[in-house]
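S.K.: Provided below are the primary sequence and the corresponding predicted coordinates.
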Amino acid sequence: MAEMSVLVAYASKHGSTELIADAIGDALRRAGHDVDVRPVSDVRDLTRYGAAVVGSALYIGRWQGDALTFLRRHEASLAGMPVWFFSSGPLDDSAETAQLPAPKAVAEIAARIGARGHATFGGHLAPDARGFVEHFMIRGGRTGDWRNFERIEMWADAVAAELAREGVLGAAGREPTAGAVR
């Protein structure tokens, strides 16, 4: 396969999913891949990418609208490359104790494009978060941080290893750095 970048695209309302996307991008870079980490709203064209990881924060069990719009707009392009999805947001330890399914709309798109997998990671809600839903969650005592960056990096390392097996390399064709999974 030609040397192409990996896109890590995300939709994040308060920044938690962005930090997860950054961690995934860092793990892929350590494995030697050329990576762009960008909000889904900033991605217009996928022609320079050989693979994609797309994620969104979960709100009431659903992906953010701009993430779903991104998937629908780029469905044909995504179908032609290795793709993984991730969700972030359970404000409890459920993402650690069970393999949570993708939201229905995401699962349907994943089936159509042949996505390689989906992971759900715990979320984060700060006590000063603003928003209608957030207001009720904060009043209900649902603030905290359930993200597990070790688990996120292990998942990203597995994605990187699968990309390497398939010959998807970054533009520099770099060798993995120390500590990366091959």
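M.R.: On my side now, so go ahead.
S.K.: hey, let's count contacts and neighbours off CA atoms from now on
M.R.: Fine.
S.K.: now the nearest residue to residue 147 once chain neighbours are set aside: how far from residue 51?
M.R.: Distances taken as Cα to Cα, 6 or more residues apart in numbering put residue 122 closest to residue 147, at 4.5 Å, once the chain neighbours are dropped. Residue 122 sits 24 Å away from residue 51, going by Cα to Cα, to the nearest Å.
S.K.: So between these two, which is more surrounded?
M.R.: residue 122 (25 against 22; other Cα atoms under 10 Å).
S.K.: check contacts around the residue nearest to the spatial centre of the chain.
M.R.: For the chain, the residue nearest the mean C-alpha position is residue 55 (3.4 Å; Cα atoms, centre = their mean). Residue 55 makes contacts with 8, 9, 10, 11, 17, 21, 67, 85, 86, 87, 88, as judged by Cα atoms under 8 Å, 6 or more residues apart in numbering.
S.K.: doesn't it fall inside a strand?
M.R.: Yes. Per DSSP: H, G, I helix; E, B strand; the rest coil, residue 55 lies within a strand segment.
S.K.: Of the contacts of residue 55, which is the most crowded?
M.R.: residue 10 (31 neighbours).
S.K.: what about the helix or strand that residue falls within, distance to the chain center?
M.R.: According to DSSP states H and E, residue 10 maps onto strand 5-11. Distance of strand 5-11 from its chain centroid, counting by Cα atoms, centre = their mean, to the nearest Å, is 7 Å.
S.K.: so how far is residue 121 from the residue nearest to the centre of the chain?
M.R.: Distance from residue 55 to residue 121, by Cα to Cα: 10 Å.
S.K.: can you list residues touching both of these two?
M.R.: Here residue 55 and residue 121 have 86, 87, 88 as joint contacts, going by Cα under 8 Å, 6+ apart.
S.K.: Put this next to the previous one:
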Amino acid sequence: MTGTVLVTYGTTNGSTAAIAEAIADVLRKDGLTVESLPARSVTSVRPYDAVVVGGALYAGRWHKDARRFLRRHRTELAERPLWLFSSGPLDASASQRDIPPVRGVQRVMTRLHVREHVTFGGCLQEGAKGRVAGMILRSGKGGDFRDFGVIRTWAQGVAEALTHE
């Protein structure tokens, strides 16, 4: 593939954005042209030949910006190679086992013929926005559970799929 890849994401505190940037960096190193943008700022997917969408998980739901992005662009996304990732478990579970997509993401996967979905560990640290985030942090359950080695390996698989099409 010689086109442009969009890596887009829905995030509140920046953890999912950092994952998206790591994915974009791997794709670029493999020679792909990549744009990485917040989902709410993408007005069209027509300029892109493939798309990776990430959403932070909150109470078992994908971030609203990621959900809205998929709804807004569903027709065009169905015509392109599409990968999804979630970020969110605030424990080591994402590194220990495959975590299936939440129900809403599973429905989208079927409708849009998503190539693959993966769940990465999340990150919630002091200074995070939101009442619920504050409660989680006060309970001592925050932390950074992202494994950038695993993230880069997954992104390498996406790059290989795209460069061999």
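M.R.: Nice, I can see it. Everything numeric in this text was worked out from a predicted model, so none of it was measured.
S.K.: hmm, back to that, quick check, nearest of the contacts of residue 55 of the first structure to residue 115 of the first structure?
M.R.: Checking the contacts of residue 55 of the first structure against residue 115 of the first structure with Cα to Cα, the nearest one is residue 85 at 7.5 Å.
S.K.: between the host helix or strand of the closest one and strand 5-11, what angle do the directions make?
M.R.: Under the criterion of DSSP H and E, residue 85 of the first structure resides in strand 83-88. Taking axes from the mean of the first three to the mean of the last three Cα atoms, to 10 degrees, one finds strand 83-88 of the first structure and strand 5-11 inclined to each other by 30 degrees.
S.K.: which residues sit against strand 83-88 of the first structure?
M.R.: Applying Cα under 8 Å, 6+ apart, the set of residues contacting strand 83-88 of the first structure is 17, 51-58, 63, 102, 114-123, 159.
S.K.: Break down the second structure into its strands, ranges please.
M.R.: Remark: strands assigned in the second structure by DSSP state E are 4-10, 33-38, 50-58, 61-62, 82-87, 116-120, 123-124, 143-144.
S.K.: so which of those gets nearest residue 108 of the second structure?
M.R.: When the strands of the second structure are compared by Cα to Cα, strand 82-87 sits nearest residue 108 of the second structure, at 9.8 Å.
S.K.: what stretch of the first structure does that closest one fall on?
M.R.: Using TM-score structural alignment, strand 82-87 of the second structure lines up with residues 83-88 of the first structure.
S.K.: And for stretch 115-135 of the second structure?
M.R.: The aligned range for stretch 115-135 of the second structure in the first structure is 116-136, by TM-score structural alignment.
S.K.: What's the end-to-end length of the matching stretch?
M.R.: Per Cα to Cα, stretch 116-136 of the first structure runs 35 Å from first to last residue.
S.K.: Check stretch 30-46 of the second structure too.
M.R.: Stretch 30-46 of the second structure stretches 22 Å from its first residue to its last (Cα to Cα).
S.K.: Identify the residues contacting it?
M.R.: For stretch 30-46 of the second structure, using Cα under 8 Å, 6+ apart, the contacting residues are 2-11, 17, 20-21, 24, 27-28, 65-66, 68-69, 73, 76-77, 159, 163.
S.K.: can you give me the helices in the first structure?
M.R.: Along the first structure, counting by DSSP state H, helices occupy 16-30, 65-73, 75-79, 94-97, 104-113, 132-139, 149-165.
S.K.: What's the local residue count around residue 142 of the second structure?
M.R.: 21.
S.K.: Over to residue 89 of the second structure?
M.R.: Under the neighbour criterion other Cα under 10 Å, residue 89 of the second structure is assigned a count of 24.
S.K.: That one touches residue 120, doesn't it?
M.R.: Yes. The criterion here is Cα atoms under 8 Å, and residue 89 of the second structure meets it with residue 120 at 7.4 Å.
S.K.: now the equivalent of residue 73 of the first structure over in the second structure: how far from residue 40 of the second structure?
M.R.: Taking TM-score structural alignment for the superposition, residue 73 of the first structure sits opposite residue 72 in the second structure. According to Cα to Cα, residue 72 of the second structure stands 10 Å off from residue 40 of the second structure.
S.K.: again, but for residue 159 of the second structure
M.R.: The value you get for residue 159 of the second structure to residue 40 of the second structure, if Cα to Cα is used, is 24 Å.
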